[in-house]
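J.: turn this into a structure:
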Amino acid sequence: MTKLSVNINKIATLRNARGGNVPNVVEATRKIESFGAQGITVHPRPDERHIRYQDVRDLAPIVTTEFNIEGKPVQDFMNLVLEVKPAQVTLVPDAEEAITSNAGWDTIINKEYLKEVISEFKRNGIRTSIFVDPVEKMIEGAAETGTDRIELYTEQFAVDFAANKKDSAKAYAQCSQLAHNLGLGINAGHDLSLENIEFFNKEVPFLDEVSIGHALIAEALYNGLEKTIQQYLKLLK
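T.: Predicted structure coming up:
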């Protein structure tokens, strides 16, 4: 089955809104794993507006599933990842002013830069993934960087799914097939939800993992965290 990695940034956002340590991201992580999630994702940003660098250090020794750290590979981020040595690092071209990730890498323009960053992580035994739009030339460019996987940026899928479900995953399926042919693993994330995840999972071949945060935490407000995670796991089989 496609693995579910839960992005816990929104839990940290809620904590930061009040100050203190409620909700506790370490305790939340333990609960999420006990409810069946197969991975934990964090995305620390330089301003630490949700997950903080210290959170990443606190989580590293207690995560028992797959730890995935996302972010733009600025020097502080690279130092953190090399210190923590997670199972996977996902490289995201975050714009500083962006509220959330809103574009994949141009793997052609940034090929040499990405090759250098990826080689450093791989030398330290960390699996790498590149956040990309569902554009075939960007998949081909990703394969030339030496990355292990790509993560398909799925916001456009979510928008199209609401308007025209039938064709919403077509470009993603084509890009996933291409990535597989090029020897890359395939992850996906952004705006995936209980409403659209089953269709995406069935339509897009070779998915290794989906990373879901905002929708899952929002749905858990209504359904409860354990029930929501179990619903995702059922839909991902």
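J.: C-alpha only now, for contacts and for neighbours.
T.: Fine.
J.: which strand or helix spans the residue sitting nearest the centre point of the chain?
T.: Per CA atoms, centre = their mean, the C-alpha nearest to the average position across the chain is that of Ser211, at 4.2 Å. Using DSSP states H and E, Ser211 maps to strand 207-212.
J.: what is the burial count for the spatially closest residue to Ala60 that is not a sequence neighbour?
T.: Leaving aside its chain neighbours, Ala60 sits nearest to Val84 (6.3 Å; criterion: CA to CA, 6 or more residues apart in numbering). Using other CA atoms under 10 Å, the number of residues around Val84 comes to 17.
J.: doesn't Asp58 make contact with Val84?
T.: No - using CA atoms under 8 Å, Val84 makes no contact with Asp58, being 9.7 Å away.
J.: residues in contact with Thr107?
T.: Residues in contact with Thr107 (CA atoms under 8 Å, 6 or more residues apart in numbering) are Leu114, Met138, Ile139, Gly141, Ala142, Thr145.
J.: alongside the first, I'd like the structure of this one:
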Amino acid sequence: MAKLSVNINKIATLRNSRGGNNPDLVKVALDCERFGAEGITVHPRPDERHIRYQDVFDLKAMIATEFNIEGNCREQKFVDLVLASKPAQVTLVPDADGQITSNHGWDTIKHKDYLKEMVALFQAAGIRVSIFVDPVVEMVKAAAESGTDRIELYTEAYAHNYYDNREKAIVPYVAAAHKAHEIGLGINAGHDLDLHNLKYFSESIPGLLEVSIGHALVSDALYLGLENTIQRYLHQLKH
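T.: Modelled structure (predicted):
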């Protein structure tokens, strides 16, 4: 069964909208763990519009499950943050400046030498590395050549096409996962996975280790409650 890592960026957005510390980000993370989440994910950005850099240290000191920090390693401040906080995993995402949300994976062929350097840097600090990639076999192969431990499959295209033809939508992800498994890469996934499309995805992807879900999960929690929502997501991951 793939692990569920809850991305709490949206909780931080809500907190920041009024200042102060309501909702308490650390308490929410601890409650997510208590309700069954097996990891906590954050994605700090340079403007700190949701996750603040201090949040990373506050969370690291308190959470007991796996801590995953996503972000753009081309920002030196992000690199320094990860090396100082030493999460269990860093997920390298090629965000552009001012980007609202992640919307593409790395071109691991074009940036292979750079990624190899960054992967080695984080691994030397004892941090597992995952590279955010589109479901393209060639990108998966080049990611492996960087020395990364895992890839994270960018699942927006799957989610977008799920209702039109889920069998067709999953095809490139299955191919990418088979290639990753063949060459020894761990497989994570995330972006726009939700209670409707998660079960089919998790059942279809061989060797899926972890999904990171934030926006949909927090949105569902407005209606269903946080504990019930997390339990429902965990149920979708059970085969």
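J.: let's see which of the contacts of Thr107 of structure 1 end up in helices.
T.: Among these, the ones falling in helices (DSSP state H) are Leu114, Met138, Ile139, Gly141, Ala142.
J.: give me the buried subset of the residues you listed.
T.: By neighbour count, with 16 or more other CA atoms under 10 Å, these hold Leu114, Met138, Ile139, Gly141, Ala142 as buried.
J.: ok, back up a step: mean shift of whichever helix or strand comes after the strand holding Ser211 of structure 1 relative to structure 2?
T.: Proceeding N to C from strand 207-212 of structure 1, the next assigned helix or strand is helix 214-223, under DSSP H and E. Aligned to structure 2 and superposed, helix 214-223 of structure 1 gives a mean residue distance of 0.3 Å (mean CA distance after the TM-score superposition for structure 1).
J.: now helix 214-223 of structure 1, how far from the centre of its chain.
T.: Chain-centre distance of helix 214-223 of structure 1: 17 Å, with CA atoms, centre = their mean, to the nearest Å.
J.: name the residues that touch it?
T.: Under CA under 8 Å, 6+ apart, the answer for helix 214-223 of structure 1 is 6-7, 9-11, 191-194, 225-229.
J.: repeat for stretch 185-198 of structure 1
T.: Taking CA under 8 Å, 6+ apart as the rule, stretch 185-198 of structure 1 contacts 148-155, 158, 161, 176, 179-180, 206-212, 214-216, 231-232, 235-236.
J.: where do the strands sit along structure 1?
T.: For structure 1, applying DSSP state E gives strands covering 3-7, 39-42, 66-71, 88-91, 127-132, 149-153, 185-189, 207-212.
J.: distance to Asn102 of structure 1 for these - can I get that in a markdown table?
T.: Output for the strands of structure 1, formatted as a markdown table (distance: least, CA to CA, whole Å):
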| stretch | distance to Asn102 of structure 1 |
| --- | --- |
| strand 3-7 | 16 |
| strand 39-42 | 17 |
| strand 66-71 | 13 |
| strand 88-91 | 13 |
| strand 127-132 | 10 |
| strand 149-153 | 8 |
| strand 185-189 | 11 |
| strand 207-212 | 15 |
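J.: I'd say Phe131 of structure 1 and Tyr153 touch.
T.: Yes - contact status for Phe131 of structure 1 versus Tyr153: in contact at 6.4 Å, counting by CA under 8 Å.
J.: when these two are compared, which one has more neighbours?
T.: Neighbour count, other CA under 10 Å: between Phe131 of structure 1 and Tyr153, Phe131 has more, with 27 against 24.
J.: who's in contact with the more buried one?
T.: By CA under 8 Å, 6+ apart, Phe131 of structure 1 lies in contact with Thr90, Leu91, Val92, Pro93, Gly104, Trp105, Ile150, Glu151, Leu152, Tyr153.
J.: of the residues you listed, which is the most crowded?
T.: These, ranked by neighbours (other CA under 10 Å): first place Glu151, 29 neighbours.
J.: that one contacts Met138, correct?
T.: No - taking CA under 8 Å as the definition, Glu151 of structure 1 is not a contact partner of Met138, at 11.5 Å.
J.: which neighbours do these two share?
T.: Val132.
J.: which one of the contacts of Thr107 of structure 1 sits closest to Lys72 of structure 1?
T.: Of all the contacts of Thr107 of structure 1, Leu114 has the smallest distance to Lys72 of structure 1: 10.8 Å, by CA to CA.
J.: list the contacts of the closest one.
T.: Shown in contact with Leu114 of structure 1 (CA under 8 Å, 6+ apart): Thr107, Thr145.
J.: what does Ala142 of structure 2 give?
T.: Thr108, Ile109, Lys112.
J.: go on, His50 of structure 2?
T.: Here His50 of structure 2 is in contact with Asn9, Lys10, Ile11, Ala12, Thr13, Asn16, Pro44 (CA under 8 Å, 6+ apart).
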